[in-house]
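S.K.: Can you look at this prediction? I've put the sequence above it.
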Amino acid sequence: MMRQLKNKLILISLLIFVISLFFDAFKIEDIGKITNFESYTVALIGFISFLGGGLFEFFVWTANCWFFLSILFTFRKKYSTSSIFGIIALCISASFMLWHEVLASGSGRTAKIQSLEVGYFLWLASILFITCSSVYSKITEKKNA
């Protein structure tokens, strides 16, 4: 019973993550023009953002790594470790809400964030879901022991 629930929780979290890739993550105003950043683009090229000087952008992107580690440890029934990784991912990803500007070009030009979009919030929801699932699984595991 617990194994089926664990697998469903992982699948739901991954499904939310995949769905987030089909939406815009955020909008910026760069040189008087509004530009949408698609979630799939941010996810695919985020890991190389530090090459263009985007160290902080790269840091936010690492929330994906922590998220997938959380999923891996949930799958392995290491719920405490999964919860810790999930909380790290959640803190890093949520910190983006405090940003006012992002790197707009490799030359170091920044642009004002106009709005956070559905893709960002779904990404955040997928991380929150696996984190809460890990905590819930740990609690129910203790009760059943």
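M.R.: Alright, I've got the coordinates.

S.K.: contacts and neighbour counts: CA atoms only from here.
M.R.: OK.

S.K.: can you give me the helices for the chain?
M.R.: Remark: helices assigned in the chain by DSSP state H are 2-20, 39-45, 55-61, 63-75, 79-95, 118-144.

S.K.: CSV for these, including mean neighbour count and distance to Lys33?
M.R.: Conversion of these to CSV gives the following (neighbours: other C-alpha atoms under 10 Å; distance: least, C-alpha to C-alpha, whole Å):
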stretch, mean neighbour count, distance to Lys33
helix 2-20, 16, 24
helix 39-45, 16, 19
helix 55-61, 18, 21
helix 63-75, 22, 29
helix 79-95, 21, 25
helix 118-144, 20, 20
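
S.K.: Out of these, which is closest to Arg109?
M.R.: helix 55-61 (13.3 Å; C-alpha to C-alpha).

S.K.: returning to what we had before: right, and the helices of the chain - which one's nearest Leu103?
M.R.: So among the helices of the chain, helix 55-61 is nearest, using C-alpha to C-alpha, at 7.6 Å.

S.K.: list the contacts for the residue nearest to Ala94 when sequence neighbours are not counted?
M.R.: Once flanking residues are discounted, Ala94 sits nearest to Leu124: 7.0 Å by C-alpha to C-alpha, 6 or more residues apart in numbering. Counting by C-alpha atoms under 8 Å, 6 or more residues apart in numbering, Leu124 makes contact with 90, 93-94.

S.K.: also this one, for the comparison:
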Amino acid sequence: MRTNKYSSCQIIVSVISIAILICSFTQPAFYIDRQGSQDAWSNSLFLFFLGWLFLLGGGLIPFLIWLANPIYFLSLALSLKGKKIGIYLSLVSVILAIIFSLLESIITSESGAHSKIVSLELGYKLWLTSFLVLSFGTIICKYFNDDSNSQNL
């Protein structure tokens, strides 16, 4: 039986995680080294909603990394329902987000041209942080829920 303490904890973790995610949309995700432009940055909100388009340009790896977003929302929903698989899915989204930091370049045009990623910016860092908050917050909520259930027995 699920206690109110767990659901309250999970709701708080989820709200904080979503708030951080929304904040990430207001910041640049990363800067690229593009010829003729010193301020070539990627809009976080644009990447969040249209990152799946990387697949159409031949960018399988960026598309797979973008899948961290729907996996995050699936894990969010499952975690709120108290499903253990929500924890595992949230960890998958964290791993995919971290893999992005290992990329040296990214597709920047429909023709498949690549640009070097010069720096990861606050948008990316907040995006990753929102995933981390959900993952570790859910694990902590689950730990405290299991601990309180074992004391009630």
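M.R.: On my side now, so go ahead. Only a predicted model underlies this, so the values are computations on that prediction, with no experimental measurement involved.

S.K.: Report the TM-score for the pair.
M.R.: Here the superposed chains carry a TM-score of 0.94, computed using TM-score structural alignment, normalised by the length of the first structure; 144 aligned residues with a C-alpha RMSD of 1.1 Å.

S.K.: closest to Gly108 of the first structure out of the helices of the first structure?
M.R.: Evaluated over the helices of the first structure, closeness to Gly108 of the first structure peaks at helix 55-61, with 11.1 Å, by C-alpha to C-alpha.

S.K.: so who does the residue nearest the centre of the second structure touch?
M.R.: When C-alpha atoms, centre = their mean is applied to the second structure, the residue found nearest the centroid is Phe131 (4.4 Å). For Phe131 of the second structure, the contact set (C-alpha under 8 Å, 6+ apart) comprises 17, 72, 90, 93-94.

S.K.: any idea how far the counterpart of Cys23 of the second structure in the first structure lies from Val135 of the first structure?
M.R.: Counting by TM-score structural alignment, Cys23 of the second structure lines up with Ile19 in the first structure. Going from Ile19 of the first structure to Val135 of the first structure by C-alpha to C-alpha, to the nearest Å gives 23 Å.

S.K.: I'd like the distance between the counterpart of Val94 of the second structure in the first structure and Met2 of the first structure.
M.R.: Aligned by TM-score structural alignment, Val94 of the second structure pairs with Leu90 of the first structure. Applying C-alpha to C-alpha, the value for Leu90 of the first structure to Met2 of the first structure is 24 Å.

S.K.: What's the match for Asn144 of the first structure in the second structure?
M.R.: In the second structure, Asn144 of the first structure lands on Ser148 (TM-score structural alignment).

S.K.: same question but for Thr131 of the first structure, I mixed them up
M.R.: In the second structure, Thr131 of the first structure lands on Ser135 (TM-score structural alignment).

S.K.: Same check on Trp61 of the first structure?
M.R.: That one, Trp61 of the first structure, aligns with Trp66 by TM-score structural alignment.

S.K.: again, but for Ala104 of the first structure
M.R.: Ala104 of the first structure maps onto Thr108 in the second structure, by TM-score structural alignment.

S.K.: Just give the number of residues close to the nearest residue to the match of Trp61 of the first structure once chain neighbours are set aside.
M.R.: Of all residues beyond its chain neighbours, the one nearest Trp66 of the second structure is Gly51 (5.9 Å), with distances taken as C-alpha to C-alpha, 6+ apart. Per other C-alpha atoms under 10 Å, the neighbour tally for Gly51 of the second structure reads 19.
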